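>>> just to be clear, the model below is a prediction. Sequence and coordinates:
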Amino acid sequence: MKHRAYRLMSISAIIIFLATFLMASCSFGKKPSDPSHTPGTSTGATPTPTSKDPPEDNNGENPKEDPTIPSDQMIQNLMDSMTLEEKIGQMLFLAYRWNQDGESVLEMDNVLKDTLSIYAPGGFVLFSENIESIDQTVALINSLQAQSKIPLFISVDEEGGLVTRLNKAPELHSTNMPDAYTIGLTNKPEYAYLAARAVGAEISSLGFNMDFAPVADIFSNPENKVIGRRAYGTEPQLVSVMVSKAVAGFADQNIIPVLKHFPGHGDTAEDTHTGAAFVDNDLERLMSFELVPFKEGIEAGADAVMVAHIILPKLMDDPVPATLSKEVVTGILREKLMFDGVIITDAMEMSAVSTYYDDDEAAVMAVLAGIDMILMPRSVEEAFCAILSAVENGVITEQRIDESVYRILRLKEKYGILDGSIQGPDPELTLGCPEHKALVQEIKSAAKQD
């Protein structure tokens, strides 16, 4: 099938409107270099710090829960105290892998400090470049939280198998769990639970509170290279039960599991990291196949879902990535699957989006589609200013922003992030412990015997 041109050929009135007002809407202030996955700086106006008071080390003085106030009211009170800029900041999920000299970022620096002050993001994801040792990783995560007025989601991609950030730092002596496909080969769902619980314990011990896992994709296309063994299997029934058990395993260690890559990246031949990727399935096929593990994972208690940049022409009037599609994000995930948790984009720096859309355009389209958090925009400044401008000029309502911020804060409250009430286990005793090492061998043995 020949697909239409990927990028919308006629930019909507929304984007034209934004271009007119972008420079006027973000006031000038101290400008950090954009914290990005690659060295570099951004251009244009920079907003002034979002906090009403200059951010400072909170020394544990993060928003506390009053046990006499219902959680919904506590969240609403917090939102009432926030500026529009602070609310938009909560919708940003950032990364900072290398500094401008191309060196790995292992500790707080001025760029990172300024970014947290100016944009007040809601989440931060660490990569192997940010992780070297136990003391260093704990210190970095603690400093990120200390510099944040509202505590952050601190996430990592720790799936097991090839997708691991911890195992690339030998000093951590962490456990590298088998990939999902190996776990699926055991045909024993309890191993999905035990593996997720072990991974959850290890990352929790370092201060993480979220994992971009489990993978809920079904490896249904033999030509698929981006998912492959990251999936639990090739059939929805097996993948569903494994995903559900993994959700429980992460949650038992107070780690927020994030189902990915909605609505299913397992039937693509292309890789969204490098370009556009298409899925030609219709809604009936999706509901009976690709979406089954997501539905089961949500019913098992998953509170967050990551949306892929795949294009589904049979579901869309315009061939846009799912992350920018209201038909997919709101129409399917929110309305058909009845999901009321936090929806996160896949990394916006990936070529499936960044090749075809400017950062400001993509950010606004994502919010209009129903996305709650924008992961790793190439330019934090452009994404932030575009959303702010869109709200100030009526393209996005503040009510729409409030809906996302409420979901974000509600999830942080549920997992004890807002008040810092949950402490992870001792990393020295948890990372690479004999119990976890034995589990790895047990899973591998069971996979061979099945």
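Nice, I can see it.

>>> make it CA atoms for all contacts and neighbour counts henceforth
Fine.

>>> now the strands for this structure?
Secondary structure of the chain (DSSP state E): strands at 92-94, 123-126, 153-156, 210-211, 256-262, 304-307, 342-345, 374-375.

>>> what residues does the first one touch?
This means strand 92-94. By C-alpha atoms under 8 Å, 6 or more residues apart in numbering, the list of residues contacting strand 92-94 from outside reads 35-36, 121-125, 373-377, 380, 384.

>>> can you give me the neighbour number for residue 109?
As a burial measure, residue 109 scores 11 neighbours (other C-alpha atoms under 10 Å).

>>> any idea how far it is from residue 144?
Residue 109 sits 10 Å away from residue 144, going by C-alpha to C-alpha, to the nearest Å.

>>> could you pick out the buried ones from the contacts of strand 92-94?
Neighbour counting over these (16 or more other C-alpha atoms under 10 Å) leaves 35-36, 121-125, 373-377, 380, 384 as the buried ones.

>>> what residues of stretch 97-104 count as buried?
97, 98, 99, 100, 104.

>>> check it against this one:
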Amino acid sequence: MRGRLLASIVGSTLLAAVAVAGPPAQAAPSTVDRLIARMTLPQKVGQLFATYAYGGDATAPSAADAAANRQAYGVDTPAEVVRKYHLGGVIYFTWSNNLTSPRQIATLSNGLQASAAASGARIPLLVSTDQEHGIVQRLPAPATLFPGSMALGAGRNPVDAYTAARITGQELRAVGVQQVFAPSADVNVNPANPVIGVRSFGSDPLLVAGMTAAQVVGFQRAAGISAAAKHFPGHGDTVDDSHDALPYIHHTRAEWERLDAPPFRAAIAAGIDTVMTAHIVVPSLDSSGDPATLSAPILTGLLRDQLGFRGVVVTDSLGMAGVRQKYGDDRVPVLALKAGADLLLMPPNLDLAINSVLAAVADGELTESRIDASVRRILTLKQRRGLLGAPPTVDPAAAERLVGRDAHQRALRGITDRTVTVLRNDADLLPLSPVAGRTPPAGASSTPASERSVLVTGWNASAFDNVGTLAAGLAARGNRSTALPTGLPDDARIAEAVAAAQAHDLTVVLTQRAWDTRINDPGGRQQKLVHALAATGRPVIVVAVRDPYDVAYFDDVPTQLATYGYTRASMESLTRVLTGEVSPRGKLPVDIPDPADPETARYPYGHGLTW
């Protein structure tokens, strides 16, 4: 019943979106063929690569960024990187110093496009970034920073997923970004997954499929940018991170069809431009031991021939360990192309990668017609996104006006309010007293906010100051609140938090992947903090601000919530739920297993309290 209802909702959402946005623009093959006919082989091979360059200005990077470019590429500026390699695309990151403000990003995009237009085959770039939201977002505020995929899954509303994608796509396009590496189509069926987790919409393939399709329509039909469903054939059931290792997924073919395939089928049906590969081994799909990125049975046999995908296949970063363990960096790009990939992302040595592909053509391992096939798909995508006409410049002043504008922030607030999930309220602490002057909702605490002192403590993200944001929100509503971020606390910090809790009426403690005592929370420091606070006998509320799985470890805390993220918007929505300004609406998009018996759900899929 749930699946049929969701399918009905998603179907009507997609139809409405298509009706408003109209059909996608069709590529003109004759234009693409004429471009290919006049390109040299090095220019064609350059179109197959997308990578980063250091600096916030295309022609005048800082001295440090120029030095970083020289070390990586032998030239000083991002514009020179584009010209030297005839790049098909660039990707923006914070760590490569590309992203500061809407005006700066738009100006950088214009400069890079000018470089591409004045050199080589004069083909514009496909500019991309990873704006999944939640824990993976690149554009800084004032960009509208939506909750991540699992939060949207908790909200259960495909229209919200569509709206978040539409607004994100509009803001990206305004700053000159035409491709977003989102949404994640992975089904997170393994709570111990170290790399996907809250980047997934949930553990139900139908839920993930519906949300994925809604976001594809939001990005592509409504906002006009290219989306990428990732990570094919599905990265949701692993205990290894492909950034650091080569994960194996042991789903049978039937399990893959039931669990992993539905979101990718939905993305393809919705017209997805791009599918990103995963550096994972799935023996039931390819017994060779090759990662999917290098697997012809998976990329060509499964994705293209069986699922019918005709768009661009982009690799995940070729600098990740998962794709570099079996073959050398000179072989990986060649093998990826032979497997069926088109766009090769971020090789660790761009010179080596490009020259390896050229050498493979020279010695007959790759044919030029095989290169042409991938170039044709890439140029067709660029044509579809309006990049093969006039130079694709953007207006930096208009970008400043559009990015983060009030209407977008209002949509953000409403969407995020619908994601906060109350898992337990055994002590009847919630909702707390509302803003002074409002009638308390039924069941609200009888202690006036002005007489209540609240300690907000626990894990804190410096980029968002989630502890401080929550404390400030409670203070704005009349509470006497104190912020005490602990990070991963040592014994002294735990003792400080306990002493502070004893001096306050209520403590709200935030945790971030406290379940992962192997890597993220070595020694269980966050768990020790929560238990010590509970032992004070004072009321405690625990909030999992990333993975909801944390709460299963805190039986001694009778009030538990999950936000699935720690952005400012998530903390503001948490404040409104705690104080009764809005009713909690979120429903778990995953099972939360019992630590003592992982086969038993402590909280099942769909659980969530409201009032």
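Received, thanks. Model, not experiment: these values are computed from the prediction.

>>> superposing both, give me the TM-score.
After superposition, the two chains reach a TM-score of 0.80 (TM-score structural alignment, normalised by the length of structure 1), with 378 aligned residues with a C-alpha RMSD of 2.3 Å.

>>> circling back to that earlier point, any chance of the buried residues of stretch 97-104 of structure 1 in JSON lines, with distance to residue 184 of structure 1 too?
As requested, those are arranged in JSON lines below (distance: C-alpha to C-alpha, whole Å):
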{"residue": "97", "distance to residue 184 of structure 1": "32"}
{"residue": "98", "distance to residue 184 of structure 1": "35"}
{"residue": "99", "distance to residue 184 of structure 1": "39"}
{"residue": "100", "distance to residue 184 of structure 1": "42"}
{"residue": "104", "distance to residue 184 of structure 1": "35"}
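
>>> for the residues you listed, which one is nearest residue 267 of structure 1?
Among those, residue 97 lies closest to residue 267 of structure 1 (C-alpha to C-alpha), at 30.3 Å.

>>> isn't the closest one up against residue 125?
No. In this structure residue 97 of structure 1 lies outside contact range of residue 125 using C-alpha atoms under 8 Å: 9.3 Å.

>>> which stretches of the stretch 51-200 of structure 1 form helices?
71-80, 84-90, 110-119, 134-146, 180-185, 189-206 (DSSP state H, counting those that start in this stretch).

>>> for the first one, name the packing helices and strands.
So that's helix 71-80 of structure 1. Counting contacts by 3 or more C-alpha pairs under 8 Å, 6 or more residues apart in numbering; DSSP states H and E, helix 71-80 of structure 1 packs against helix 398-414.

>>> the second one now?
Using 3+ C-alpha pairs under 8 Å, 6+ apart as the contact criterion, the secondary-structure elements in contact with helix 84-90 of structure 1 are helix 110-119, helix 380-392, helix 398-414.

>>> what range in structure 2 does it sit on?
Counting by TM-score structural alignment, helix 84-90 of structure 1 pairs with residues 41-47 of structure 2.

>>> residues contacting the matching stretch, please?
With C-alpha under 8 Å, 6+ apart as the criterion, stretch 41-47 of structure 2 contacts 36, 85-89, 120-121, 343, 354, 357-358, 368, 371-372, 375, 378.

>>> and for stretch 331-343 of structure 2?
Stretch 331-343 of structure 2 is contacted by residues 47-50, 293-300, 312-315, 318, 323-324, 344, 347, 353, 356-357, 360, 366, 374-375, 377-378 when judged by C-alpha under 8 Å, 6+ apart.

>>> if you set the cut-off to 6 Å instead, what comes out?
By C-alpha atoms under 6 Å, 6 or more residues apart in numbering, the surrounding residues in contact with stretch 331-343 of structure 2 are 48-49, 293-296, 299-300, 312-314, 357, 374.

>>> give me the stretch of structure 1 that that stretch matches.
On structure 1, the counterpart of stretch 331-343 of structure 2 by TM-score structural alignment is residues 361-373.

>>> now that stretch: buried residues?
Using 16+ other C-alpha under 10 Å as the test for burial, stretch 361-373 of structure 1 gives 361-373.

>>> from the chain's centroid, how far away is it?
On the basis of C-alpha atoms, centre = their mean, to the nearest Å, stretch 361-373 of structure 1 is displaced by 14 Å from the centre of the chain it belongs to.

>>> if we can go back for a sec, can I get the contacts of stretch 331-343 of structure 2 in CSV with neighbour count and distance to residue 421 of structure 2?
Below are these laid out as CSV (neighbours: other C-alpha atoms under 10 Å; distance: C-alpha to C-alpha, whole Å):
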residue, neighbour count, distance to residue 421 of structure 2
48, 26, 43
49, 25, 42
293, 33, 36
294, 29, 40
295, 28, 40
296, 21, 42
299, 26, 38
300, 19, 41
312, 24, 37
313, 30, 36
314, 28, 35
357, 24, 50
374, 23, 44
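
>>> closest one of those residues to residue 270 of structure 2?
Nearest to residue 270 of structure 2 among the contacts of stretch 331-343 of structure 2: residue 312, at 14.7 Å, using C-alpha to C-alpha.

>>> what residues are up against the residue nearest the centre of structure 1?
In structure 1, the C-alpha closest to the average C-alpha coordinate belongs to residue 344, at a distance of 5.0 Å (C-alpha atoms, centre = their mean). Neighbour list for residue 344 of structure 1: 306, 372, 373 [criterion: C-alpha under 6 Å, 6+ apart].

>>> now the second one: how far from residue 135 of structure 1?
Distance check for residue 372 of structure 1 against residue 135 of structure 1: by C-alpha to C-alpha, it reads 32 Å.

>>> same question, the first one
In this structure, residue 306 of structure 1 lies at 30 Å from residue 135 of structure 1, with C-alpha to C-alpha as the measure.

>>> neighbour count winner among these two?
More crowded of residue 306 of structure 1 and residue 135, by other C-alpha under 10 Å: residue 306, with 24 against 14.

>>> the more buried one -> structure 2?
Aligned counterpart of residue 306 of structure 1 in structure 2: residue 276 (TM-score structural alignment).
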